[in-house]
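**Student:** Fold the following for me, if possible:
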Amino acid sequence: MSTVTAPTQGAASQGAVGGSTPGSRKAPITYAVLGLFALVVFGLLGQPGSSTFSVSTRTDLFQITPIGVPSRLTAIVLALVCLGLAAFAALRAKEGRRTPGWVAGTFAAAFVLAFLTWAVAGESIPFTGLLQGTLFLAVPLVFGALSGVMCERVGVINIAIEGQLLAGAFLAAVAASLSGNVYAGLIAAPIAGVLVALLLAVFTITYAVNQIIVGVVLNVLVVGVTGFLYSTVLTVNASSWNQPPGLQRIAIPLLSEIPVLGPVLFRQNLIVYLMYAAVIVANIALFRSKWGLRVRAVGEHPRAADTVGIKVNATRFKNVLLGGAIAGLGGAFFTIGAGLAFGKEMTAGKGYIALAAMIFGRWSPKGALGAALLFGFAEQLRISLGIVGTGIPSQFMLMTPYLVTIFAVAGLVGRVRPPAANGTHYAKS
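**Tutor:** Take a look at the predicted model:
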């Protein structure tokens, strides 16, 4: 069989998250506005005192003394760093050059740290716990975003990620409860995702129905079916149907004892470790293998791929099912991964945020990981600051994850281009 030339989008999509379009002024303006906001609100108008960050846990190999910094001065310095990065991005845009991806990452870190020092002035916050919560909340987003990448790389828009996550959470809870074996739930979850994906593939690929409409309908269908079964079966006989065992945490010897990194990365349950593997394997498979080359060719130029012997619709069908399995596995995290019983609509829109993470990550597994961690951090920040008891209105903190989503997609990503054949049907001539 002949090979095809790698599509240019495949290489471009591996760019770092937040790398801007050459000559675009959107990112520099966004940086400047947020930098000025940080300087005035977090710095000049901030509360005097000290902000303390604890970084060690009791089981660490060695203890690190909590770090205390002057709140107002630290916020001012970090805000000036943000403004310096805005000036650098503006200079690159004026020269018609692309702003490196590290600028967005550094800016985000400086802005968030400025916010934290302002928010916890006079208080203490467990920084390691904040990072642990970030990873915990990002896990289903990563699986959902990976599902979207697998589907859209072959030209199928997967709006049904929300339904696949919810179906995975439901079947994982039921299977684990009935069998008393948590691993039965871990196996059942991808099957639930595949069943939803099968409907998506049949209607969009075989019958050429509008992909967005089918995805939305499937989400509503899964919400309705799981809600009905929850009300009529799970709540009536909860002891048998909805008391799943939870996955135990697995501490990696030595690595789990490293301060900060150990508790965050290496004291997790099996689903988190599977997430690490899924991101690595997906990134290598898509951009370093013949399979990935064919997949990207189908998403970019299906007719050209067809002329060299690639079965376009068969490739799409398989990838949609693969994406469904990945999303279903992510859904298991809501129940057996978190040690919770199933609840109606417990995914709470995470599938749609996963779509935003996929776009922010430029249809790349590692980019999707970074974006999902950003959204997870925003959510965990709301929870942590609520516990600390800052003066920030709770309503504003509830908005934080969604504001980050809007700014990330609209202001920081720059111009992004999906696979050229995304959302289009293909009929062999």
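**Student:** Could you use CA atoms for every contact and neighbour count after this?
**Tutor:** OK.
**Student:** So which residues of this protein form strands?
**Tutor:** Assigned by DSSP state E, the strands in the chain fall at 50-54, 67-70, 124-126, 250-251, 267-268.
**Student:** Residue 173: which of these is closest?
**Tutor:** strand 267-268 (19.4 Å; C-alpha to C-alpha).
**Student:** Report all helices and strands that the closest one contacts.
**Tutor:** In terms of contacts (3 or more C-alpha pairs under 8 Å, 6 or more residues apart in numbering; DSSP states H and E), strand 267-268 is packed against strand 250-251.
**Student:** Contacts for the strand it packs on next, please.
**Tutor:** Strand 250-251 has contacts (C-alpha atoms under 8 Å, 6 or more residues apart in numbering) with 266, 267, 268, 269, 270.
**Student:** cool, and stretch 127-143?
**Tutor:** The list of residues contacting stretch 127-143 from outside it, by C-alpha under 8 Å, 6+ apart, reads 53-57, 165, 260, 263-265, 272, 275, 326-327, 329-331, 333-334, 350-351, 353-354, 357, 368-369, 372-373, 375-381, 384.
**Student:** go again using 7 Å as the cut-off
**Tutor:** 53-56, 260, 264, 272, 326-327, 330-331, 333, 350, 354, 368-369, 372-373, 376-377, 380-381, 384 (C-alpha atoms under 7 Å, 6 or more residues apart in numbering).
**Student:** buried residues in it?
**Tutor:** The neighbour-count criterion (16 or more other C-alpha atoms under 10 Å) identifies 127-143 as the buried residues of stretch 127-143.
**Student:** again with stretch 258-266
**Tutor:** Along stretch 258-266, these residues count as buried under the neighbour rule (16+ other C-alpha under 10 Å): 258, 259, 260, 261, 262, 263, 264, 265, 266.
**Student:** now the end-to-end length of that stretch.
**Tutor:** 9 Å (C-alpha to C-alpha, to the nearest Å).
**Student:** from the chain's centre, how far out does it sit?
**Tutor:** Its chain's C-alpha centre lies 20 Å from the corresponding centre of stretch 258-266 when counted by C-alpha atoms, centre = their mean, to the nearest Å.
**Student:** ok, now stretch 359-378?
**Tutor:** Mean C-alpha position of stretch 359-378 versus that of the full chain (C-alpha atoms, centre = their mean) differs by 5 Å.
**Student:** Run through who's touching that stretch.
**Tutor:** With contacts defined as C-alpha under 7 Å, 6+ apart, stretch 359-378 is touched by 13-14, 16-17, 134-135, 137-138, 141-142, 145-146, 149, 279, 282-283, 357-358, 400-401, 404-405, 408-409, 413, 416.
**Student:** before we go on, could you also do this sequence so I can check it against the first one:
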Amino acid sequence: MESYALLMGATLSAGTVLALAALGLLINEKAGIVNLGAEGMMLCAALAGFATTVATGNEWLGFAAGMGAGALLAGIFGWLVIWLGTNQYATGLALSLFGVGFSAFAGLGYVQAKLPALAEDGIPFLRDVPLAGPALFAHDPLVYGAIVLALALAWFLQRSRAGLVLRAVGESPASAHALGYRVRWIRWAAVVAGGALCGLAGAFISLEYTPLWVEGMVAGRGWIALALTTFATWRPARVLLGAYLFGGVTMLQFHLQASGVALPSQLLSMLPYLATIVVLVLISRNPAWIRANMPASLGKPFYPGA
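**Tutor:** Predicted structure coming up:
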């Protein structure tokens, strides 16, 4: 039973990484922008957060640095695709490749670095409860914050005026522009906010999930988060559930290896990505369902003077 409690706790941590990044990408896509650069942004943010924490000894400054790095890269991406009209898909891929290469180069001096001793995570007293403690109450505050964020984002998109404007920009930017809304600035703000959340996810990896820095440590999670937005049909609550599903599959491979399951380790390592492909194939069987939920102007440029 103890091993299953630890598996559940690890699932929540793994799912938090995906949830934070996918919620950020969802904000982008609700505004009509596709950002394929999540992997690169998360890697640069992971390095920024780790380096800042090593230098200052303050984990929260590390998280802030990660968010800043993600927001900065996303802001540059937004300027390129929104004002200069570059192709969203090509620019996103370029951002991802840049982030992979830059983080590998800039992080050479931090491969052997160690984080300072940090306070124990979790809710006092409750984290010591047998079984339930390590499963539910022994986590970093961001694990619980991701749940609150998903619920708050769902309310924001459905109930608030600003959320409705954001959705209108993603559905029909020309109509929103005709009503006097500054479509380009709204899209850019959404891109920066999404980049900050991707940066927070990257910093969470290097500071909490695997507290160290190694080249390529995001390991494809940015791409899984991107697929997760489609899997969740652009709904925050479903993003959260999907993140825990994929997080559980990721942790299952380690649980099976520890249990002595006679399967090649390479096959077990493939499980998260196989699950992603299977889910996308199943969803693609009903294109009409995807079109009904997808923002109508997703990936389409907008030119105010056109």
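**Student:** before we move on, back to that, in a markdown table, list the contacts of strand 250-251 of structure 1 along with distance to residue 290 of structure 1.
**Tutor:** Formatted as a markdown table, the entries for those read as follows, by distance: C-alpha to C-alpha, whole Å:
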| residue | distance to residue 290 of structure 1 |
| --- | --- |
| 266 | 32 |
| 267 | 35 |
| 268 | 33 |
| 269 | 32 |
| 270 | 29 |
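**Student:** Export the strands of structure 1 to CSV and append columns for distance to residue 423 of structure 1 and mean neighbour count.
**Tutor:** Conversion of the strands of structure 1 to CSV gives the following (distance: least, C-alpha to C-alpha, whole Å; neighbours: other C-alpha atoms under 10 Å):
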stretch, distance to residue 423 of structure 1, mean neighbour count
strand 50-54, 47, 20
strand 67-70, 50, 16
strand 124-126, 44, 18
strand 250-251, 41, 14
strand 267-268, 37, 22
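**Student:** With distance to residue 196 of structure 1 added, can I get those strands in a markdown table?
**Tutor:** Shown next, in a markdown table, are these (distance: least, C-alpha to C-alpha, whole Å):
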| stretch | distance to residue 196 of structure 1 |
| --- | --- |
| strand 50-54 | 44 |
| strand 67-70 | 48 |
| strand 124-126 | 40 |
| strand 250-251 | 31 |
| strand 267-268 | 28 |
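**Student:** what about those, which gets the closest to residue 181 of structure 1?
**Tutor:** Nearest to residue 181 of structure 1 among the strands of structure 1 is strand 250-251; the distance by C-alpha to C-alpha comes to 17.0 Å.
**Student:** Next, the mean deviation of the closest one compared to structure 2.
**Tutor:** Here strand 250-251 of structure 1, set against structure 2 after superposition, deviates by a mean of 3.3 Å using mean C-alpha distance after the TM-score superposition for structure 1.
**Student:** With stretch 165-179 of structure 1 instead?
**Tutor:** With mean C-alpha distance after the TM-score superposition for structure 1, stretch 165-179 of structure 1 averages 0.7 Å from its match.
**Student:** from the chain's centre, how far out does that stretch sit?
**Tutor:** Distance, centroid of stretch 165-179 of structure 1 to centroid of chain: 22 Å (C-alpha atoms, centre = their mean).
**Student:** Likewise for stretch 166-176 of structure 2?
**Tutor:** The offset between the C-alpha centroid of stretch 166-176 of structure 2 and the centroid of the whole chain comes to 24 Å, using C-alpha atoms, centre = their mean.
**Student:** in that stretch, what counts as buried?
**Tutor:** Result for stretch 166-176 of structure 2 [16+ other C-alpha under 10 Å]: buried residues 166, 167, 168, 169, 170, 171, 172, 173, 174, 176.
**Student:** Apart from its chain neighbours, what residue comes closest to the first one?
**Tutor:** Setting aside the residues directly before and after it, residue 166 of structure 2 is nearest to residue 31 in space (C-alpha to C-alpha, 6 or more residues apart in numbering), at 5.6 Å.
**Student:** and which of the contacts of strand 250-251 of structure 1 is nearest to residue 203 of structure 1?
**Tutor:** residue 270 (33.7 Å).
**Student:** residues in contact with residue 279 of structure 2?
**Tutor:** Applying C-alpha under 7 Å, 6+ apart to residue 279 of structure 2 gives the contacts residue 231.
**Student:** how much space between the equivalent of it over in structure 1 and residue 400 of structure 1?
**Tutor:** Residue correspondence to structure 1 (TM-score structural alignment): residue 279 of structure 2 is matched to residue 408. Residue 408 of structure 1 sits 12 Å away from residue 400 of structure 1, going by C-alpha to C-alpha.
**Student:** and residue 375 of structure 1, what pairs with it in structure 2?
**Tutor:** By TM-score structural alignment, residue 375 of structure 1 lines up with residue 246.
**Student:** surely the residue nearest to residue 166 of structure 2 meets residue 172?
**Tutor:** No - judged on C-alpha atoms under 7 Å, residue 31 of structure 2 makes no contact with residue 172 at a distance of 9.6 Å.
**Student:** do you know which of the strands of structure 1 lies nearest residue 205 of structure 1?
**Tutor:** Each of those has some distance to residue 205 of structure 1 by C-alpha to C-alpha; the shortest is strand 267-268, at 38.0 Å.
**Student:** and the closest one, how far from the chain's centre?
**Tutor:** For strand 267-268 of structure 1, the distance from its own C-alpha centre to the chain's C-alpha centre is 19 Å (C-alpha atoms, centre = their mean).
**Student:** Also stretch 134-144 of structure 1?
**Tutor:** 5 Å.
**Student:** Likewise for stretch 44-58 of structure 2?
**Tutor:** Worked out by C-alpha atoms, centre = their mean, stretch 44-58 of structure 2 lies 18 Å from the chain centre.
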